[in-house]
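K.L.:
3D, please:
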Amino acid sequence: MKRITVIIMAGCVLPLNSQANDFIEQSTASLTSRNYYLDRNFTNNNTLSGAQDWAQGFIFNFKSGYTEGKIGVGLDIQGLTSIKLHADPDYLGSGLLPTNSTTRERSNTASEIGITAKLKYQDTELKAGTVHPWNPVIFGSVSRLLPQTFQGISFDSKDFDNLELTAGYIEHVNHRDSTNHEDLSNIAFNGRFKAASSDHFNYIGGKYQFSPSTQTGLYYAIAKDIYEQSAFTFKKTSALQDHLNLITDIRLWNSQENGQALAGKIDNTLLTANLGFNYHQHTLTLSTMQNFGSTAHPYLSGGEVLIFIDGWSTDFLNPKEKVYAIRYDYDFKSYIPGLKFMTRYTRGDHINLPHLGGTNLHEDSLDFDLHYVIPTGKFKGLGLRGRYGIYDNNFSQNATFKPAHETRINIDYTWKFK
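P.N.:
Model (predicted):
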C-alpha cells in the first residue's frame, strides 16, 4: 500500500508547476475551533470517580482543486491540535486528550498532520494517505474533540445514475485521543470479545437512489483475522398528509469471525428499525434494535456504529440485547432560528453477560440535547451545544459501562478562508 501511496503522491506533485492555477483556484481552506468539556460522573462505583476533561481543539482542512486533464490530481492536508485546559488524574480520560494509561496524566498539547493524495476521473475519486470513510461498516468518529482518521486507500464513484460506489483498504487508525498510527483492533467492551488487532481492513459497497424518497445500500467488510461483516440499509420518506411525513430507516448487519478468529467466536445479526413522524418543527421517532446470535455486534476500536439509537455512556450492543427507544426533536426556527432540542429514552433488556452478573441484565438511558447555531450577524456559524444524560444498568462494577450522569458542553466555530 505504501508504494501505491507514493505513486499517487508523485502523480499529484509533478503536474502542479504547469497547472497550478487550476489546483489553487478550486481549493478550499477552513479552521474549526472546538472547545469541549466532558464530565462522566459514575454514580454507583466505589473506586472510580468517573471520566472528566476540558480541552481546546483546532481542526485545519485544506482541500485542493484538481488539475485540468482527463485525470485530475490534487492534495488535501489536515492539521489536528489538542490543548489541555483542565484534567485531573483522579479521573479517567474521556477520549478528548492523549492519556497515559498508567498515571492517567493527559498531554498538555498534541498535534498531527494528515496528507491525502487524490486522483479524479469524471466523478470517480481515488485517495491515498489520510482517509475518512463514512459508511455502515467503517466510519471515522467525530464525537470527541478531534475526529478519528484512517491511513489507507479509498475509492468513491458517482459516475452511474443514482448509484454511489465505495471501496477501501485501511492499514492504520489514528484515534480521537491519539497522534499515533496504530493497527486496527476490535471493541472488547464488557469482555464481549478478546482484544485483538488486524493489519488491514477491506470494505466495498454502494447505495442506490430508487427515487428522491427511497434509498437502499449494501456493504461488505473484512477485518482480517477478526471478523467479516455485511450490512444492508433502507431509507424511505413518505408523505402521509400535508406537512406530516413518515421517515422509515431500517439497517441490518450480519457478522462472523474471520481467518484466525483472534477475538474469538463471533456470531451476531443486528437489526435496527426507526419510524420517524415529522410534522412542521416536531419529529417523534420510535426505534428498536435487536441483537440475534450468540455474541455481541463487533466493530472497530475507537469508533462507533452508524445507528440512530445512540448512547453517550453505552452502546446498547451486548449479546442478546433487545433495545427500544423513543425520541423527540423540536426545531425552534419559527421562534429562535438556529435553536434545536432533542430528548430520548432508551432501554435494553435480555442482556446475556454471565461474567458481569447474569443472563437477563438491563440498561437504560435518558438524554437531553440543546444546540444553537447563530444564524446571522458577525458571529454567524458559532455553535453552542449542551448535552446531559442519565445512564443506569444492573451490571457488576467491573463492567466497562457504569451508571453515570454525563454532561457535555462544546463551542464550535469555523473560519472559511476560501
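
K.L.:
Please count neighbours and contacts with C-alpha atoms only from this point.
P.N.:
Noted.

K.L.:
All the helices of the chain, residue numbers only.
P.N.:
2-13, 16-25 (DSSP state H).

K.L.:
would TSV of the ones you listed with distance to residue 188 be doable?
P.N.:
Below are the helices of the chain laid out as TSV (distance: least, C-alpha to C-alpha, whole Å):
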stretch	distance to residue 188
helix 2-13	29
helix 16-25	44
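
K.L.:
list the contacts for the closest residue to residue 359 other than its chain neighbours?
P.N.:
Among residues not flanking residue 359 along the chain, residue 352 sits closest, at 4.1 Å (C-alpha to C-alpha, 6 or more residues apart in numbering). Residue 352 is in contact with 318, 319, 320, 321, 358, 359, 360, 361, counting by C-alpha atoms under 8 Å, 6 or more residues apart in numbering.

K.L.:
Swap in 6 Å and give it another go.
P.N.:
By C-alpha atoms under 6 Å, 6 or more residues apart in numbering, the residues touching residue 352 are 319, 320, 359, 360.

K.L.:
Could you tell me which of these count as buried?
P.N.:
Neighbour counting over the contacts of residue 352 (16 or more other C-alpha atoms under 10 Å) leaves 319, 320 as the buried ones.

K.L.:
of all the helices of the chain, which lies closest to residue 401?
P.N.:
Across the helices of the chain, residue 401 has its closest neighbour in helix 2-13 (38.1 Å, C-alpha to C-alpha).

K.L.:
one more to put side by side:
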Amino acid sequence: MKKQTLAAAIALAAVSLHAQADDVAKSQGFLADSKLALSSRTYYYENDNHNANAANQQESAEVLKLDYRSGFTQGMIGVGIDAQMIYGLHLDGGRGHHPATGNSFWPSDSDGSAVDDFARGDANVKFRLSKTELHVGGALFPQLPINTASDSRTMPQNFDGGMITSKEIDNLTLSAGQLEHSTGRASTNSTALSVSGATKGSNQFRYAGGDYKVTKDLTVQYYFANLDDFYKQHFLGLVHVLPLGDDQSFKTDLRYFNSSSDGKNGSDAAGYAFDNNGGYAKHAGEVDNVTWSSMFTYQLGGSKLLVGYQSVSDDGGFVSLNQGNVTKDGKPLAKDGSNSEDNGGNGFYLFTNAVVGSFIRAGENTAFAQYSYDFTRVGVPGLSAFVNYLRGDDIKDKTLIGVKHSEWERDAGVDYVIQSGYLKGFGTTLRTGSLHTDGTGVANQDQTRLIFNYTYNFL
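P.N.:
Now for the predicted structure:
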C-alpha cells in the first residue's frame, strides 16, 4: 500500500509539474502580457420621486479610468500586478439635485453638496501556480453569487482582501477568499463591510465554493459565505441550456439562497441590526431568510423571451453585502455622522435586481418577464434593446399583522456600440424604469440613465 501511495503521489506531482511547464511556456512574461486601457464614462442620472418627503435627483458626471493589468513573471510561480486609477468630474446637478445621504451616484462633500472632482486608486499583487491564481490587495472585483461588485453607476465598486481561484480539475472552478473593506460606486474612501440598516461593520467576509460543468450544457454551483457578526449564507445554483435546433435554445437558470444570523446580529447587539430592506422581520433586526429564484429563456435568432418567478420567505428579507453608512474600521458612527462614508450600495445575484427596485422584502413573490432583441440579425450590428415587467405581491407589512402590499416595475433599455471607424467601440446605453408601490414605504420612482462609454487600449 505504501508503494502504491508513493507511486500515486509521484504521478500527481508529475502531472502538476507538466501543467506548470505548459503554463510557463504560454506565458510571455510580466511586460509582454501587460494590458493598459483608458476608459471614459459620461453619465446622466435622473431619479424622480413621487413623494413629497423624498428628494429628486438630477446629475451628470464624467469619469476617466486607467486600468493596468500586468502579465505574470516566468517561472514556477508567476507574479504580477493589477492597478486602477480613477478621476471624476461632476458636470451638473447643483443644490437640490444631489441627495446628501443615500446617494449611489456621486460622492458628497461635508456640506451635503456634490464634490466638484475627486481621484482614487487601488492596486493588488497576484500570483499564479499552474492553473491557480491568488490576488491580494485593493483592486478586487468579485463576480460571484454570494458577492457581486457593482459597476452600474459612474465608478466601479471594488474590494480589498484576498481571492484565490483554481481550475486545476477539468470543468471545475473553485473559489475562496476573505474580503475586508469596500470602496463604493459613489465613494472615494473604503469602509468596513456591513448590511443594510446597520451602523457597525465587519472586516471579515469569508467565502468558498465552486462551479462544476457537468456537461457542456449543464453547470451546477455551490457557495458558502460568512460576514462575521452579521450572517451566514448558502447558495445553490443550476444553469442548463437545451439546444433546440438551428439558432434556437431554451435556458433554465435556478438560484437558491439560505441565510441566517451570525454572532452579534442574532443577539440584539447595538449597531448590528439588519433593516430587512425596510420590511417585516419575524425577529427585528435579525437575518433569517430563504429566497429562491427561477428564470427560463427561449432564444430564437435575435429574439429572447424570458419569464421567471422569485419567492422571498416570510420571516425576513433577502440579505447581501450593503455597506450603507459605516466607518472603515466598523466602529460606531459619531452622532453627527462625521466619521461615516456613504458606500453607495452594491449589486446582488437575483433576477429582480431591476433598474429601480429590488423586490426582496419578506413574503414577496415576484413574477417577471422580459423581451430583448439583437438587431445584428437585421443588419444593424451593435444595436440591442429590451423591455421588461416585474410584479411583486404578498409583501408583509412591517407592523400590521395580516396586511400585505404589492409593487410593480416597468423598464426599457437600448444599447449601441459603434462597430468600425475612428469611434469603434464607442457605446451608448439608455435605461428607463418606473417603480410603483402600494404601502411598502418606498416612494414611487421614475429613473432615466444615459451613459456614453469608450475604451482605448494602449497595450
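
K.L.:
how about the residue nearest to residue 359 of structure 1, what's its partner in structure 2?
P.N.:
Here residue 352 of structure 1 is matched to residue 396 in structure 2, going by TM-score structural alignment.

K.L.:
so how far is residue 210 of structure 2 from its match?
P.N.:
Using C-alpha to C-alpha, to the nearest Å, residue 396 of structure 2 is found at 34 Å from residue 210 of structure 2.

K.L.:
do residue 403 of structure 2 as well
P.N.:
Residue 403 of structure 2 sits 40 Å away from residue 210 of structure 2, going by C-alpha to C-alpha.

K.L.:
quick revisit: narrow the contacts of residue 352 of structure 1 to those in strands?
P.N.:
359, 360 (DSSP state E).

K.L.:
The contacts of residue 352 of structure 1 into a markdown table, with extra columns for distance to residue 278 of structure 1?
P.N.:
A markdown table is the format used below for the contacts of residue 352 of structure 1 (distance: C-alpha to C-alpha, whole Å):
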| residue | distance to residue 278 of structure 1 |
| --- | --- |
| 319 | 33 |
| 320 | 31 |
| 359 | 38 |
| 360 | 35 |
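
K.L.:
hey, where'd the strands end up in the stretch 201-350 of structure 2?
P.N.:
With strands called from DSSP state E, counting those that start in this stretch, the stretch 201-350 of structure 2 shows them at 205-215, 218-227, 231-245, 248-261, 288-300, 303-312, 325-326, 341-342.

K.L.:
Would you mind finding the most buried of those strands?
P.N.:
Mean neighbours per residue, mean count of other C-alpha atoms under 10 Å, is largest over those for strand 325-326, with a mean of 28.

K.L.:
by contact count, what packs against it?
P.N.:
Of the remaining helices and strands, none touches strand 325-326 of structure 2 by 3 or more C-alpha pairs under 6 Å, 6 or more residues apart in numbering; DSSP states H and E.

K.L.:
before we move on, back to that, can you tell me which of the helices of structure 1 comes nearest to residue 347 of structure 1?
P.N.:
Closest to residue 347 of structure 1 of the helices of structure 1 is helix 2-13 (C-alpha to C-alpha; 45.4 Å).

K.L.:
What residues sit buried inside the closest one?
P.N.:
By 16+ other C-alpha under 10 Å, the buried positions in helix 2-13 of structure 1 come out as 5, 8, 9, 11, 12.

K.L.:
and the angle from it to helix 16-25?
P.N.:
Angle of helix 2-13 of structure 1 versus helix 16-25, following axes from the mean of the first three to the mean of the last three C-alpha atoms, to 10 degrees, is 80 degrees.

K.L.:
and the residue positioned nearest the centre of structure 2, how far is that from residue 157 of structure 2?
P.N.:
Geometric centre of structure 2, nearest residue: residue 148, 2.7 Å, by C-alpha atoms, centre = their mean. According to C-alpha to C-alpha, residue 148 of structure 2 stands 9 Å off from residue 157 of structure 2.

K.L.:
Repeat that for residue 248 of structure 2.
P.N.:
36 Å.

K.L.:
Over to residue 429 of structure 2?
P.N.:
As for residue 429 of structure 2, its distance to residue 157 of structure 2 is 19 Å (criterion: C-alpha to C-alpha).
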